[in-house]
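Novice: Take a look and give me a structure for this.
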Amino acid sequence: MFSQQNSISIKSKLDTKKDELKIQQEIIFYNQSDSILTKVYLHNWANSYRDRKTPLSKRFIKDFRKDLYFAKAEELGSSLIKSLSVDFENVYFKELDKQADIIEIDLDKPLYPNSKITISITYIVKIPNARFTKYGKTKTGYHLRNWYLTPAVYDNGWQLMSNLNLDDLYEKSTDFKIEIDVPKDLIVESNLYQYKTKKENTNSYYLIGKNKTDIILGINKTEQLKTYTTKTVTVHTDVFSKELDYNLTTSILNRELLFIQKYLGKYPHVEIFIDKTTQSKNPIYGLNQLPNFLRPFSDTFKWDVTMFKALTKRYIENTLLLNKRKDYWLMDGIQNYLMIEYVEQYYPEVKLLGKVSNSWFLKRFNISKLDFNDKYPFVYQFTARKFLDQALNTSADSLSNFNRKIVSKYKAGLGFRFLKGYLGDSILNQTIQEFYQNNQLKIIRSTNFNQLLSSKTTKDLDWFFDDFVKTNKKIDHKIESITKEKDSISVTIKNKRNITTPLALYAIKDKEIILKKWIADVDSTKTVKFKKGDYDTFVLNYENLYPELNTLNNWKKVDKKILNKPLKFSFLKDISSPNYNQVFYQPDANYNFYNGLILGVKLHNKPLIKRNFDFKISPYYATKSKTLIGSFSLLYNQFFEKTKIYKVAYGLSGGTSDYAPNLSYKSLVPYVDITFKRKTLRDISSESLRAKLIHIDKEIAPNAIKTDQDNYSILSLSYNYSNPDIIKEFRYSFSTEFAKKFSKASLDLRFRTLTTTDTQLDFRFFAGVFLNNKTEGDYFSFGLDRSNDYLFQLNYLGRSESSGFFSQQYIITEGGFKSVLPTRFANQFMVSNNSSIGLWRWIEVYNDVAFLKNKNHPLYFAYENGIRFNFVHEIFEIYFPLYSNNGWEISQNAYPEKIRFSLSADVKSIYNFFKRGFL
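Specialist: So this is what the prediction gives:
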């Protein structure tokens, strides 16, 4: 089996002063393919930390991480090749264009099948700071992964992949011999068998291993690992709990390994190595992220499932040599299936929220009733309802971060649970074990599993391997009707989506399963007959064996009632109940200068998992104005799967509030939003069209005459584009407005960039022109320093204030000026440019210029500059004017009144700012 095994021999020395490894490496590479090779490729992932041009650095930028991009030279890593030869003859080699972490070697002689070459390399690895990927120089020493050169896999072509912080390097099993010399005060720990020899100034380690991949080194002043001897393998790990003693930990590990062996069979190695760094990059979300003081789960459960996940990952990855970038779904599917089975067997009583599920406050919520394993369909549905899930065969580097880290893993695990339910656990479990045992340490693909499973059943599985795996089609079945006859009951099932899969139908009595039946080939509707029995409800997918888009339509009572789902009011947000039409209520508070503190309640139907139709009614009491105010909104989202349109939102909103002392306004706004699909879900740009008709009716002061400025309707059409890249952000919007007495068009273009020295440059260009204007006054004019916001879409705390603290609130719109100049409005056209440049951290200097044109007035040129404190971009900023058309602002009276501030209380904007890079 291993007669043509690749081997790697390394002699290396660690220089702690320079953070360098000096390496002499020899690779014996066998051509195990049927092709004649003229080139050989080496993965050189140590070089992926070299500069800001590497795929790794570019990946981080897409994830809103700029730490590697702006790292200091001493923090970077690299791999400097001093010499490279093949069969002891110098050859031509080069880095691939735009892939500095892959080396291409031109062979002087063709490498025929079943032949070998010896590649000798001398090189120096500069170890990067571990803060980038958690591998490199740490606070206590070094934690090294992917630090050596390794041959790329040839499997129907070269399988080349750059380091993208996915920990998915594709390697063949290899025999390793590594010698490493380290200073005498350091200890080397690894996933290889090792000998140690003490010398005068160094400790010399000799590491060996057969049929290994992914060699990890820990180099520290003290030992980090504990060793646990179990009945099957020896476990070396630094993932341990201080609260659990050694004997209990060993007992748990024994149970875990015996459980894994029951499903997968014997592990081919005698030892297994689990490092905390790698484990922490593949955590159990919702468990490992909780602060310790909450402690909703017992220490035993928390450590058990954490270690079980890490063990299964290593058990599988060290044995099944799949391309983890392309075929990750199979490994994730097996791993999460085992997780589900393990928790179901040993922790069936544990709830999703742990112990807090029984607290007086949470136990009334539906989410508190979810078992720990219910998180898999819950999280999948959370994403699928937004149509943000991706096909399981999507390359891992093309998945959104949320899908890669959580959703796709969960869907893959549910897929195996689906197969277990449909085929029976004996067929699935036998297939998994046979696949694992027969393919140990071989280069394989997920199609091999497909062929093996299909050979063990007469049932058609094309729906799984074609639709479930290769598309993001959603499963959604509905019980259309139930018809009672003399001695039978007919259940009609409707398939609401474009995927035909088996489904599970249950007859339930008092939450107990009386009958269960698998039904196949429901492509549109199908009626199934049952004998009458002692059951009161039919339910689809009662055990959540497979992921569904909507489970609320899965329930139907046998005896029809006038109100099949009665109305229920629930406190705060919750998951939807299949038994009720829920309305959620929650206290809410707000503030503006005229109404004062605004207290009220929000009534809505928005559960934790989105619906297509949302409504919200918010009645409030204003403590200062002593009036009742409020708002409402209706929204329907229509999603599209086969067009360039992502969704169309149809909405109607309205409300009433005060816009001036003792004066209120009413608004009614029907609108349509069209959001276009991104090129990929890793593309952070967005593109949309919006049409809205704004009706405004303002209350006027006593004895005042109502004018066109107090009651008006405006049709607004806009196109919006945004690319919030962390290095080069670009956004623009083009809008038009049509009203009875005016029409206008405007362009708002914004560009923000970071220079190579991490200095921020911020530019904004605005141009607005009236197509016609028969209005009087400046109410509908373009504002230089403050928009009149006649559309009532900006969050002004005191929108009508012309002096005082609230008049100093600044929202960057239209002219974007901070100083109040003699000419503040334009009723013909306005062109302005706002720019700022970073000085130090969040301190910037701003410069603005503008041209304003009013009827019967000459062109007005405006200018200003000042200091900008940009604490949180467009959320919390402070502006100090210095010089403008007014002269030196700082030397004039009442300077504090000239200071402007931006303060956003928009929860959605703040949420979008902080979620960047994860979703």
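Novice: For the rest of this, base every contact and every neighbour count on C-alpha atoms.
Specialist: Fine.
Novice: now the helices: where do they sit in the stretch 51-200 of the chain?
Specialist: Here the stretch 51-200 of the chain has its helices, by DSSP state H, counting those that start in this stretch, at 55-62.
Novice: For the comparison step, fold the sequence that follows:
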Amino acid sequence: MKIIYTLFLTLFVVIFLGTECFAQHSIKASAALSVSEKTLSFSQKIQYKNTSENSLQEIYLNDWANSFSSKTTPLAERFAEDYYRKYHYAKDHERGYTIIENIQDSLQQKMRWVRPENMPDVIRVELTKPLLPNETTEIQLNYVIKIPDDKFTGFGYGKGTFKLKYWMILPAVYNGDWNVYSHNLHDLFIPKLDFSIDLRVPLAYNVISNLDVSEPTLIDSETKKVSLTGKDRIDLSLYVLENDFFETYKIDDLEVVSNIQDNDIKTELKELTLDRAVDFLEEKLGKYPYDKIVVSEEDYDQSPVYGFNQLPRFIRPFPDGFQYDIKLLKTITKKYLNTTLLLNPREEKWLVDAIHIYLMMEYVKTYYDDVKLIGSFSEIIGLRWFHLADLEFNDRYHYLFMNMARLNLDQALTTPQDSLVKFNKNIANPYKAGLGFNYIDNFLADSTLQKSIKEFYVDYTLKPVHPEDFERILKKNTSKNIDWFFTDFVPSNNFIDFKISEVKKTEDSLSVVIINKYPNKLPVSLFGLKNDSIVAKYWIEDVNGIKKKSPFRVMKSTA
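Specialist: Sure thing, here's the model as predicted:
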């Protein structure tokens, strides 16, 4: 009887609880790379489980390569808006596309499919019967992807290289509505997936991926096969290279694979730098849920450290290792967040940006607090007399964001990524988001924000999440009113502009009248100075476009 009970309990755990341990959707595929034709040929199965409360009549799939299929796609229009002419003048064989050979169900019945109007990189597949809640269906596809030239986005084919980011047809996210959009700007939104892929490549090429890569199996004298596997993944980076420039570092339990280069930095210093960056992220966020993370020059080039990429390589105004450290930190932090937080990367990216830039600012405060914005140039006679020479390295975020604000070109943090101008998308809005976190950190004046960021990351790693979840955690951890951050700072591009209009002095205090020039409830800090030294700091709240009279006691210096 005990044996029967034990078997029943085991089956119960496996059937009813075990399903929670893995992704609800899976991809199984065989793919073959043709170097000469620049194509990937696929035979693929998608297992899709309906985790919603609605019956589904159709399933949407993302098809990245087909966004390059003509000069009139939404991606082409985005390139034109950014004044990027290479795509318009590119030859047909340099652009990508997808040839769908067939789409069918598990019974090999053909399924009707169509590309929605003005969405050439999205496929709508009609199901042969409604998919009820908690039911699973299978979609079988055979297709060929023509890989685009990497000069357009940094990903694609190059000389002896195939650097791929979204290189398969993958399901979209359904959370009551299908989250699909065209012209992929490195912001594809997919659910977490289990992958099992057999990939055939030429014998002379090496395979690097964030997925687990098996030892190669020889197919013939010119071809080998590797298996790529992974559980609960939302990132599918793949590098097939004739010459492998990636280096592997073992940091405790995490394997870091990187090709970020700095020829002036010794390998030992690179290892120490990487070890410190990983320790910092684990302290501030928590453990990375995978055994391996791949950080590449291509990832960095999507959003480089502004200023570093403008300097000639022979100019080094910063301390040894500083540029490499910041470059590496920015790339690995972005990858750490983007591969584990299931936020909508087009509609909700501001939260990832805020955490990303805030952590970079905290890192510099911790390890490079004395580094100036222009480095050693601040000591050069003629330059050191300018205000720019006095700015700290972290002042760069405010300086570059305000560049757009002064031109009245800044946009709200909640603006979708495809509606942002290029400078705001790449620089100003991420910096504004990070400055917003720094603003609220100063207002709270304790470790609440850092505690909340870590709690948010630990609680929602690889789980459906929205910015409202972070808001709830932050409000739970503080007794102060921070509604202003989510109602006035995040969704608005109004200026933050206060002024002191009147000061009255009494025997031992000052009465100050403050005016908020814009209709918001943002708090403002007021400092008390004596002999050019700060002797007091006050936060004034709820100055909502009206004068507010506040008496302050002058603190006497004990010196």
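Novice: Do a quick rundown of the strands in the stretch 401-550 of structure 1.
Specialist: Here the stretch 401-550 of structure 1 has its strands, by DSSP state E, counting those that start in this stretch, at 477-484, 488-495, 503-509, 512-519, 525-531, 537-540.
Novice: again but with the stretch 1-150 of structure 2, I slipped
Specialist: Assigned by DSSP E, counting those that start in this stretch, the strands in the stretch 1-150 of structure 2 fall at 25-34, 39-49, 56-62, 97-105, 113-114, 122-131, 136-146.
Novice: Same list (these) but as CSV, adding mean neighbour count and distance to residue 262 of structure 2.
Specialist: Formatted as CSV, these follow (neighbours: other Cα atoms under 10 Å; distance: least, Cα to Cα, whole Å):
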stretch, mean neighbour count, distance to residue 262 of structure 2
strand 25-34, 20, 31
strand 39-49, 20, 32
strand 56-62, 19, 36
strand 97-105, 17, 35
strand 113-114, 14, 47
strand 122-131, 18, 39
strand 136-146, 20, 33
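Novice: closest one to residue 361 of structure 2 among these?
Specialist: Nearest to residue 361 of structure 2 among these is strand 56-62 (35.2 Å), distances taken as Cα to Cα.
Novice: got the contact list for the residue nearest in space to the middle of structure 2?
Specialist: Centrality entry for structure 2: nearest residue to the mean C-alpha point is residue 338, 4.0 Å, by Cα atoms, centre = their mean. Taking Cα atoms under 8 Å, 6 or more residues apart in numbering as the criterion, residue 338 of structure 2 is in contact with residue 352.
Novice: Map it across to structure 1 for me.
Specialist: Taking TM-score structural alignment, the alignment pairs residue 338 of structure 2 with residue 317 from structure 1.
Novice: before we move on, what about residue 359 of structure 2?
Specialist: Taking TM-score structural alignment, the alignment pairs residue 359 of structure 2 with residue 338 from structure 1.
Novice: looking at this, that match is in a strand?
Specialist: No. Looking at residue 338 of structure 1 with DSSP: H, G, I helix; E, B strand; the rest coil, it is helix, so not inside a strand.
Novice: burial count for it?
Specialist: A count of nearby residues for residue 338 of structure 1, using other Cα atoms under 10 Å, gives 22.
Novice: what sits against it?
Specialist: Counting by Cα under 8 Å, 6+ apart, residue 338 of structure 1 makes contact with 260, 263, 312.
Novice: can you check residue 318 of structure 1 too?
Specialist: 212-213, 441 are the contacts of residue 318 of structure 1 under Cα under 8 Å, 6+ apart.
Novice: can you do 7 Å?
Specialist: residue 213 (Cα atoms under 7 Å, 6 or more residues apart in numbering).
Novice: hang on, the earlier thing: which one of the strands of the stretch 401-550 of structure 1 lies closest to residue 633 of structure 1?
Specialist: Among the strands of the stretch 401-550 of structure 1, strand 477-484 sits nearest to residue 633 of structure 1 (Cα to Cα), with 28.4 Å.
Novice: Can you state the residues of structure 2 onto which the closest one aligns?
Specialist: The aligned range for strand 477-484 of structure 1 is 498-505, by TM-score structural alignment.
Novice: doesn't residue 174 make contact with residue 6 of structure 1?
Specialist: Yes. Under the criterion of Cα atoms under 7 Å, residue 6 of structure 1 makes contact with residue 174 at 5.0 Å.
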